[in-house]
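Visitor: dropping the sequence and predicted coords here.
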Amino acid sequence: MIRVLVADDEELVRSGLRLILEAAGDIAVIAEARDGAEAVSAAARLRPEVVLMDVRMPGTDGLTAAARLLAAPSPPKVVMLTTFDLDEYVHEALRLGAVGFLLKDTPPRELAAAVRTVAAGQAMLAPSVTRRLLASYAGRAPSRAESARRRLAALTDREEDVIRALARGLSNAEIGRELRLTEATVKAHVSRVLAKLGLANRVQAAILVHDAELG
């Protein structure tokens, strides 16, 4: 079972998330928190694998709480939840080390899949968030693009195909269908690309591709 903590100041939202996640069968919501301070305290005590954290909460907000959680030894995977698709939240959450950023209207099946994805060590962004995040790099300096292209030059042609598809927000299964590869092969390529480029997750890989003006 994937152990999850849900933090949101609205009881109805917390209850809805619990129902959705526990209906998946392989996810257990081990605690709920009404604000960031409660989330930090509960996470330290219960050691969840994944924390779903609302961005806007009274008192200690989600970003402040995420910073405290992610600064601790062996931190949980933190996924930020919000009603508002705003760039400043995305950038700050990723800078802090969050591995996911989802909108609260994410369909139930996708929400459960996102928890599984981050629990397995991969990043997960809502498609609309990915598009806005990458679009914000449109004004990058030429030197940044040149540096990114030099880093990507270390990849094989197939690895470059994979990272370009990844940068478009495709899942491993979707990349496999597009490139006529098995999902296991795609997963191996992604892991190799991240290791070769010294990247922590898929989001950083996507940003690098767009820095290089290849996506």
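Guide: It's in.

Visitor: could you use CA atoms for every contact and neighbour count after this?
Guide: Noted.

Visitor: name the next helix or strand following the helix or strand harbouring residue 150 along the chain.
Guide: Using DSSP states H and E, residue 150 sits in helix 142-152. Next along the chain after helix 142-152, taking DSSP H and E as the criterion, comes helix 157-167.

Visitor: now do the strands in this structure.
Guide: 2-7, 27-33, 50-54, 77-82, 100-103, 124-125 (DSSP state E).

Visitor: packing partners of the third one?
Guide: If contacts are counted by 3 or more C-alpha pairs under 8 Å, 6 or more residues apart in numbering; DSSP states H and E, strand 50-54 sits against strand 2-7, helix 62-70, strand 77-82, helix 108-119.

Visitor: make CSV out of those and add mean neighbour count and distance to residue 209.
Guide: Converted to CSV, the helices and strands packed on strand 50-54 look like this (neighbours: other C-alpha atoms under 10 Å; distance: least, C-alpha to C-alpha, whole Å):
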stretch, mean neighbour count, distance to residue 209
strand 2-7, 24, 32
helix 62-70, 21, 26
strand 77-82, 25, 23
helix 108-119, 18, 21
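
Visitor: and residue 42, which of those is closest to it?
Guide: strand 2-7 (8.0 Å; C-alpha to C-alpha).

Visitor: can you give me the end-to-end span of stretch 29-48?
Guide: End-to-end distance of stretch 29-48 (C-alpha to C-alpha, to the nearest Å): 9 Å.

Visitor: show me which residues of it are buried.
Guide: Of all the residues in stretch 29-48, those buried under the rule 16 or more other C-alpha atoms under 10 Å are 29-40, 42-43, 47-48.

Visitor: and here's the other structure:
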Amino acid sequence: MHILIIDDHDFVCAGLKATLMERFDDAQISIANNGSNALDILRKGSINLVISDLFMPGSSGGFSFIDLICKNHPKVPLIVLSASENPSHIRKCVAIGAMGFVTKSAPKRSLFSAIDKALSGEIYMPESLIQPMPGLTRIMSEVDQGSEAISGLLTERQLDILARISKGLSNKLIARELDLSENTIKVHVSAILRALGLNNRTQAGLMGQKLASTLASESADNDD
């Protein structure tokens, strides 16, 4: 069996490789530290399983990257191994084609179980999916990994509305600016809260401010 590990941290790759060798001592394991290298390895056609981080710096990771692999290599099962424990992230990864999602805090038996299921064509879902949604502090910390931790869960329209919520605008003012009905804005706000696992509009405003700050930082880094 040929396994591809995709993660931008060398120590994570080394630890994961050692863990996999405990269970699959005859496996061939390749490592890619970014999306470009991963795609090059996948094009060679010898990979039987992909284990990938979700959020990596730059354009190497995120939901779009997971989606790209799943669409271009549908016969190769992919498991996401991420520090995120946000149920929304888990659901989205599975929805776009991942065969499983394992958090980096989970015991290795969870990873082995996910691998067994993925190789047999089944989907592995962690127990955290049925536990309460993560608190605001945890979600805020996830945004530090990159803006897609939040933006990848929302539509462009919802991002527009979130930005205006963060500025303190009421539903009526947002509706006026976007030329939409106030009821439509209410529906979008409810969808934003559900997608991000937030409890109220105040939390959404704080999240919008955090997202704006992260986007500004990413833009500055790209300009350098």
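Guide: In hand now; what should we look at? Note that the structure is predicted; figures quoted are calculated from it, not measured.

Visitor: just to revisit the earlier point, just so I know, which of the helices and strands packed on strand 50-54 of structure 1 lies nearest residue 23 of structure 1?
Guide: helix 108-119 (9.0 Å).

Visitor: residue ranges of the helices in structure 2, please?
Guide: Using DSSP state H, the helices assigned to structure 2 run over residues 10-23, 35-43, 63-72, 87-95, 108-119, 136-143, 148-151, 156-166, 171-178, 182-196, 201-223.

Visitor: circling back to that earlier point, right, so of the strands of structure 1, which gets closest to residue 196 of structure 1?
Guide: Nearest of these (C-alpha to C-alpha): strand 124-125, 20.7 Å.

Visitor: average offset between that closest one and structure 2?
Guide: Strand 124-125 of structure 1 differs from its equivalent in structure 2 by a mean of 1.2 Å after superposition (mean C-alpha distance after the TM-score superposition for structure 1).

Visitor: farthest residue from the center of structure 2?
Guide: Note on structure 2: the largest C-alpha distance from the chain mean falls to residue 176, namely 32.9 Å (C-alpha atoms, centre = their mean).

Visitor: quick one: map that residue onto structure 1.
Guide: If you follow residue 176 of structure 2 across to structure 1 using TM-score structural alignment, you land on a gap.

Visitor: quick one, what contacts the nearest residue to residue 47 of structure 2 once chain neighbours are set aside?
Guide: Nearest non-adjacent residue to residue 47 of structure 2, counting by C-alpha to C-alpha, 6 or more residues apart in numbering: residue 2, 5.1 Å away. Going by C-alpha atoms under 8 Å, 6 or more residues apart in numbering, residue 2 of structure 2 touches 27, 28, 29, 30, 46, 47, 48, 49.

Visitor: now those residues in a markdown table, with distance to residue 171 of structure 2?
Guide: Shown next, in a markdown table, are the contacts of residue 2 of structure 2 (distance: C-alpha to C-alpha, whole Å):
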| residue | distance to residue 171 of structure 2 |
| --- | --- |
| 27 | 56 |
| 28 | 55 |
| 29 | 52 |
| 30 | 51 |
| 46 | 53 |
| 47 | 50 |
| 48 | 50 |
| 49 | 47 |
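
Visitor: any idea which of the residues you listed is closest to residue 112 of structure 2?
Guide: residue 49 (12.4 Å).

Visitor: which residues does the closest one contact?
Guide: Counted by C-alpha under 8 Å, 6+ apart, residue 49 of structure 2 has contacts 1, 2, 3, 4, 76, 77, 78, 79, 119.

Visitor: hmm, which of the residues you listed are common to structure 1?
Guide: Retained in structure 1: 1, 2, 3, 4, 76, 77, 78, 79, 119, out of the contacts of residue 49 of structure 2 (criterion both residues aligned by TM-score structural alignment, their matches' C-alpha atoms under 8 Å).

Visitor: correct me, but the first one touches residue 25?
Guide: Pointing back at residue 1 of structure 2 there. No: assessed by C-alpha atoms under 8 Å, residue 1 of structure 2 is found out of contact with residue 25, at 9.9 Å.

Visitor: and the helices of structure 2, which is most packed in?
Guide: helix 148-151 (a mean of 22; mean count of other C-alpha atoms under 10 Å).

Visitor: in structure 1, what stretch matches it?
Guide: So helix 148-151 of structure 2 sits over no part of structure 1, by TM-score structural alignment.

Visitor: so what touches that helix?
Guide: 55, 62, 63, 89, 142, 143, 159, 196, 211.

Visitor: identify the farthest-apart pair in these.
Guide: 55 and 159, at 19.1 Å, using C-alpha to C-alpha across the contacts of helix 148-151 of structure 2.

Visitor: show me which of the contacts of residue 2 of structure 2 is closest to residue 191 of structure 2.
Guide: Within the contacts of residue 2 of structure 2, distances to residue 191 of structure 2 taken as C-alpha to C-alpha reach their minimum at residue 49, with 34.1 Å.
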